[in-house]
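Chemist: Build the 3D model from these lines:
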Amino acid sequence: MAVLVVMFILFLVKSGAAQLNNTENNLNIPIRSFCGRNPPIVLSSFINNRNSTLAEIRRQLSSNDGFYATAQSLTEGDSVFGAAQCRNYLSTAQCVACFDAGVSELASCITGNGAYVFFDNCFVRYENYDNFYKDPNVVEDAGITPLGICGNQTAYQSETIFRQTVDALLADIKDATPKTKNFYVASTRKITNENATLYAIAQCVKDTTQAICQNCISTAYSYLSNCLPNTQGRFINMGCFARYSETPFFNDNQTIDITSFLKGRSSNVAVIAGAVGGVCLLLIMIVFLLWFRKRKNSKKKEQDTPDLNGAINYNYKDLQLATKDFSKENFLGKGGFGEVFKAILDDKSVVAVKKIEVEYAKAKEEFENEVKLICNVQHRNLLRLLGWSSEESHLLLVLEYMPNGSLDRFLWGPRRGTLNWKQRYDIIFGIARGLAHLHNEFHVKIVHRDIKSSNILLDHDFQPKIADFGLARFQPEDKSHVSTKFAGTLGYTAPEYALRGILSEKVDTYSFGIVILEIISGRRCTDTNSDKPSMDYLLEHAWKLYESKKHFEFIDETLDVNQNHEQHLMQIIEIALLCTQSPVSKRPTMSEVVSMLPNGLSLGNRQLTRPTLIDLERRVLVSYTTRGITNHNASGMQHELLAKEKLPNLNEEDKLDVMEKGMNVATVE
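Modeler: Here you go, the predicted model:
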C-alpha cells in the first residue's frame, strides 16, 4: 500500500511540474535540502503517515489560492507533521508544481523522520514533532544554520550607486516585512541614472511570531548586505527567505506598497543612499583597521584571554582552512545547535570543530560567557574545550577529537555488539563520575539537560566523555529546582521537566538511568518492544521484566555475559530503575550513584516504585505509580481538579507530588 501511495504522489509530481513555464525563474532546482538521521521506528508506518501528510498539504495548496499549509498524520506511531509555503507571486499551479518538486526531492528520505527542501519558489518540511509550526527554529537534536548565497557577477556600471540602492531597498524590506499581515513583501527600486530596476522579496513562515520574523529578516539583511556589489543574493533559514536580483523574478504589478510600514522614513533614495554610503565607508575603514591589528598581533590570541584556562581564541579563517571549508569529507555529525567537523591544525594536531550559528542580539555575549564557563570545567569524563572563535555571526567551538565517535554507534549503529560488559560498565561509571562533577564538585551546580547516548563520546580506550553543553544551565545553590522552557530530547527527559518545565540536577539523573538501560539492552529508549505482544517503550519494558524477576531477558543479545557478571549486571539494571523513579525525591544524587556502582545496588531504606511513563507521541502521562494513579492527562494542568475527594487512595506524599506537577487525574484505582 505504501508503495502505491508513493507512486501516486510521484505521478502528481510529474504532472504538476509540466504546468510550469520552463524559464530561469520558474525552474524548481533545490538550493538546500536535508534528510533526517534518526531512523523511524516502523518504516512502513512512517511512509504511510508521510504520504498522507503531504497529500493533505497538496490539497490545501491546490484550493483557495493558498500559499501556506500544514498537516499531520499520527496513526500507528512515527507521527509526521508537515508544512509547505510558496512565494506569493506564484500562481496556484506554479505553487503546486513547486511543492510537487519538493515531494519528489524528499521521496528518498527514509533514513530519518524529518526532512526539508528549499527552492526559490517554495519550501517543504516535515518533522516528528509540531513545535516548528510556531517557531521554525525549534529542533529536537540539532541546530539549523542560516545560509547566504551570493551571485557571481558584480554590478557592471556604477558599483557605488548599485550598492547604495540595494542596501536601501533591503533596509526597507527588513523594516516592513514583520509588520505586514502575512509576513511577505515584494518590492522594486529604480537604480538612479541607470535604466535598470532591482527586484527583492522577503517572506517569513506564516504561523510564526512577529519577533521571530523580525530576528530572521534582520539576519537576512546582514547576509545579503555581504553579497554586495554582486547583482543577486539569496538568504535561506527555517523561519524566512529573502532574495534580491537585477533580473525580474516577479511581475511589476505584484509589488507590495510598504510606505505605511516605514513610519515616516524618507523615501528619497538619494538621501538614504548618501547616508548609507557614508556609514558604509566608515565601517569599511574600521573593519580594515581591526583586521590589520588582528593580523599584526596574532592569529591566535591566547594571551588576551587569561581567564579561559588555556583555551585559544582562534581566527575563523584558520579554522575554515583546517576543516577544508567545512567540507562534507570532514563532517563528523550533528550536535545540539551545530554541525561538527574534523580539523587538522597547523601543528598537525587533530581536533573537532563545532560550527554554531545564532541569530539574536545577545547570542554572542551568551556564547562567550558559556565558553568561559566550560573552559574551567575540567574532568576526565567531560569533553574538553580547547578553543573557540567568535567573529561576526560565526561562532565556533574547538573540542577534543574522539576517534571512536559517539556511544550510540556501538549500541545500535554500525559497530553494534563490539563492546563487552567491562567496557560497558566502565562507560556507565565514567558518565556517572562526569555528572557528579557537574552537579557537586564544581563551584556552581551545572545541569546538562541533554544526556543521551549520542552525546557520550568515546576516546581511543573507550573511556566516555560527556559532550554538547549547548543546553547546560546553572542551578542556584539555594534552589531545589528552577522553572524553564523544555529543551532536550524526548525519551531521555524526566517527566516533571518534559511536562512542567521543572528543572533540577535530578533531570540528569533520570537521563543517566535511561542511558544505562540503552547500554545494557543495546536498544534505543524510543524503540518499542515490537517482537512481543505489547508495544512498550524501553523503560516500561525494563520495569515489567524487573517486576516479573526476568532481568536477564533485558540484556543485549550480542553481549556475552558469564556467571561472574550476572549478579552485578542485574544490580546495575536496578540502579537504572532507581534513577528513573518519580517523585524526584526518590532518585539518588549522582554522587550516591557513583558510590553504588562499584559494588552494586545499596538501597538502604529506599524502595523501588514504578516510574512515571510518558506517551512519547502525544507527550502525555501514561501511568504514575503502582499505588493508585493511571491514565493521566498532562494537558489539563488544573489544580482544582485534584481535590482531596478525587484522590481517595493516595497517601499525603503522593497527593502533594501530583499537585506539584499539576496533573489532571483521569481515573483512580
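Chemist: Could you use CA atoms for every contact and neighbour count after this?
Modeler: Will do.
Chemist: Where is the longest helix in this structure?
Modeler: If you go by DSSP state H, the chain has its longest helix at helix 269-297.
Chemist: residues of it that come out buried?
Modeler: Val269, Ile272, Ala273, Val276, Gly277 (16 or more other CA atoms under 10 Å).
Chemist: what are the ranges of the strands in the stretch 101-250 of the chain?
Modeler: 114-118, 122-127, 147-150, 184-190, 197-204, 232-236, 240-245 (DSSP state E, counting those that start in this stretch).
Chemist: Looking at the ones you listed, which is nearest to Val350?
Modeler: With CA to CA, the closest approach to Val350 among the strands of the stretch 101-250 of the chain belongs to strand 147-150: 27.1 Å.
Chemist: Now the second one, please; I'll put the structures next to each other:
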Amino acid sequence: MSALVVVVLIVLLVTKLGVAQSSNKTTTNNTDHINTPLTFFCGTNYAMSPTTFFGNLNSTFSQLRSQLSNSGVYYARAHGSENEDAVYGVAQCRNYLSSTECLACFDVAVSILQPTCGFANGAHVFLDNCFLRFENYDQYYDDPQGTLDVDVTEICGNESTSQPATTFNQAVKELLSDIRVATPRTSDFYIASTRQVASGANATIYAIAQCVENASHTICKNCLGTAYNKLYRCLPADEGRAINMACFMRYSKFPFFQNNQTINLIPFLDKGSSSKPGIIIGVSSSAGLLLIIVLFLWFQRWSKSKAIGKDTSESQGARCYSYEDLKLATNNFSDEYLIGKGGFGEVFKAIVDNGIVVAVKRLHVGLRAKKEFENEVNLNSNVRHRNLILQLGWCSDGPQLLLVLEYMPQGSLDKFLWGEKKGTLNWKQRSEIILGIARGLVHLHEEFHIKIIHRDIKSSNILLDDDFQPKIADFGLARFLPEDQTHVSTGFAGTMGYTAPEYATRGRLSEKVDTYSFGIVALEVISGRSCSDVNYSGARMEYLLDHAWQLYEKGIHIKLIDEAIDTNEYQEENVKKIIEIALMCTQPVSLRPTMSETYIMLSSEPQLMQRQMSRPTYNVDRRIHIGAT
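Modeler: The predicted structure follows:
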C-alpha cells in the first residue's frame, strides 16, 4: 500500500463536505449523486494467505455487485469462504438511487477499500449514497452494532443556514424526529421526506433515514434515536449526516433526491386510530397551530425591527447595535454582569433582542485599530463554523468599540484543565476538543475565502458549548493590538508559553504560528497542566513542553496523561499518537505540519507515519508582560 495513496485519500475525506456543498449550491435542483466518501476503516488483523484472501474478497465483491444490479435491490450480502481466509460482505445503497447509480457508488466503495486496506481481513467505508463492509466472520450479519465498538458519528456542514435560525432549526428537528419514529416501522427500514421552513422564504429541508435491513426493530430504533440526538448538534448548519454500522440519517437544505421519491409519513406516525374524522381534525388543528406560530413569528420580527429603529443596520450578517442598548443590557457594564477580562478588554453577559443571551466584549484598543474595525468586523461576521465563536454584531460609537458574540455558558477550556472545574473532562471529551480546535483552525487557514491567522491560540481562548464541543474565540482580533504591543501575553505572569519562537523573537508570521500554539494546547488538554507550570525534576526545572519531550525521548510519554482520567477510558496507542502529533506541531517551522496535515493525522487510525523529530524550540526564559487575557 502506498503511503502517498493513503495521504491523498485522507485529504479527499477531509475536504469532502466542502466539495459536496459547493456542488450543490451551483444549482437550485441538484440531485446528481456525487459519491462523496465520508469515513472508512481498515482492520488491524491480516489475512494468513494473501492469495486465498484476495480470491475470496473478489468473489464476495462480485456477488454483491451482481445482487445490487437487480432493479429494486438496495441491500446485499455474500461470502467467499475457501480455506481459512473467509470474507463475509454486506453492501447497502440509499433507496432513492437507480440500479445504475447504486452500482456506481458500490464501485467507488470497492476502489477505496481494495488498494487502501491491503491484506486487512476486515474493513468498511461509508459514502453519502452507499455503505460497504467486509469481515472474516459472519456474526455481524445479525448484530451489526455488536461486533465493533462504534458510536454514531455526526458530520456537520461547514456553513450555517441563511434562513432564520429559529424556524430552520425547528423545521429540521421536527422532520428528523418524525423520520426517526417512522423508519423502524417500515418494511425496509427506510424513509425519505421533506419539510417546508415556515419563514416565507420557500425553503425546503430534505432528509432520509435508513437502517441496515437485517437489523432488528430495536437496533434500528435505538440507533436512529442516537443519530437524531447527534444531528441536533449540527444546527444551524445547513446540512448534516449521522453514521453508524446499523443506521444512517441525513438532512440538507439542498435536494439530494427527487421530490416524487418521498414517502408518506402519516401511516407510520399514526398510533393506530383508523378514524378518518380524527385524522381530519388532527390535520386541521395542526394547520391552525401552524398559522398561530407563523403569525407570532411575524409579529416578533416586526416588533424587533421597529424597536431597532435607526440605531441598527445589517451588513453582510453583522448587526450594528447602539451603544445605549448594550449599555442598558449590561447595566452600564457593571461587575455583576462581568464574566471575563482580557488584554483586549472586559466581557459581559447580556440579554438582547427580547431574550437572547449574548456575550458583549468591550475592546480597549488604539486609534489605529478603530479605522479598520468595521471592515474587520464585517469580515469576521461571515466566518461561520461549528468550532468558531459566532459573531452576532458590533458597536462603534466614538471611542467605544464592542463586539456582540455567541454566549458559551460552560466558559473557557482552561477552567476545566486547571481551574475550578479541574479533572471533570473525560478522555473522549478531551480528544474531541483537540480535534475540534484543529478543525476550526483548518477553516480559518484554508476553507474561508481569506486566510485568517489567529496568532493567540491558548486554552483561555477556547470556549466550550453545552456538549463540550470547542469553539475558538478572538480570531481576527490580534491586528487590533495597540502599536507598542506585538503579541498578546499568555495570561500567566507574561510567560510566552504558547507563542511560536520565530514569531515571538523575529516577528515572522505564518499560519504555522497557530500550529505551534495548537500543539501546546493539545499537550495541556492531555496533561491537565498549564504550559507555564514548572515541574521540578531534581535540580532541573521543566515546563510542560520540555517535560513532554523528555517523556517522549524515553518512550514513556503515556505518563503525560492527566491522572484524573480513568485508565479504562482510553487506549494507550491513541493517546501516544496525539502526544506525538502535538510535539510535531512544536518542531522548527520548516518541519512543522500545517493544520490541515495535523487534522489528517488526528483523524486517521492510530498508526502514524514516522517523522524524524528533534527537540522542540521554545523560550522559557523570554517573557513579555502585556496584560492577562
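Chemist: Work out the TM-score between the chains.
Modeler: Once the chains are laid over each other, their TM-score by TM-score structural alignment, normalised by the length of the second structure reads 0.47; 312 aligned residues with a CA RMSD of 2.4 Å.
Chemist: now the longest helix of the first structure against strand 184-190, angle please.
Modeler: With axes from the mean of the first three to the mean of the last three CA atoms, to 10 degrees defining the directions, helix 269-297 of the first structure sits at 100 degrees from strand 184-190.
Chemist: Tell me the helices and strands packed up against helix 269-297 of the first structure.
Modeler: Packing partners of helix 269-297 of the first structure (3 or more CA pairs under 8 Å, 6 or more residues apart in numbering; DSSP states H and E): helix 159-176.
Chemist: helices and strands around the helix it packs on, which ones?
Modeler: strand 184-190, strand 197-204, helix 210-225, helix 269-297.
Chemist: picking that back up, Glu518 of the first structure is nearest to which of the strands of the stretch 101-250 of the first structure?
Modeler: strand 114-118 (22.9 Å).
Chemist: how about JSON lines for the strands of the stretch 101-250 of the first structure, with distance to Leu397 of the first structure and mean neighbour count added?
Modeler: Below are the strands of the stretch 101-250 of the first structure laid out as JSON lines (distance: least, CA to CA, whole Å; neighbours: other CA atoms under 10 Å):
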{"stretch": "strand 114-118", "distance to Leu397 of the first structure": "26", "mean neighbour count": "23"}
{"stretch": "strand 122-127", "distance to Leu397 of the first structure": "28", "mean neighbour count": "25"}
{"stretch": "strand 147-150", "distance to Leu397 of the first structure": "19", "mean neighbour count": "18"}
{"stretch": "strand 184-190", "distance to Leu397 of the first structure": "35", "mean neighbour count": "22"}
{"stretch": "strand 197-204", "distance to Leu397 of the first structure": "30", "mean neighbour count": "24"}
{"stretch": "strand 232-236", "distance to Leu397 of the first structure": "23", "mean neighbour count": "23"}
{"stretch": "strand 240-245", "distance to Leu397 of the first structure": "26", "mean neighbour count": "25"}
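Chemist: Quick one: those as CSV, columns for distance to Asp657 of the first structure too.
Modeler: Listed next are the strands of the stretch 101-250 of the first structure as CSV, based on distance: least, CA to CA, whole Å:
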stretch, distance to Asp657 of the first structure
strand 114-118, 36
strand 122-127, 34
strand 147-150, 47
strand 184-190, 48
strand 197-204, 42
strand 232-236, 46
strand 240-245, 43
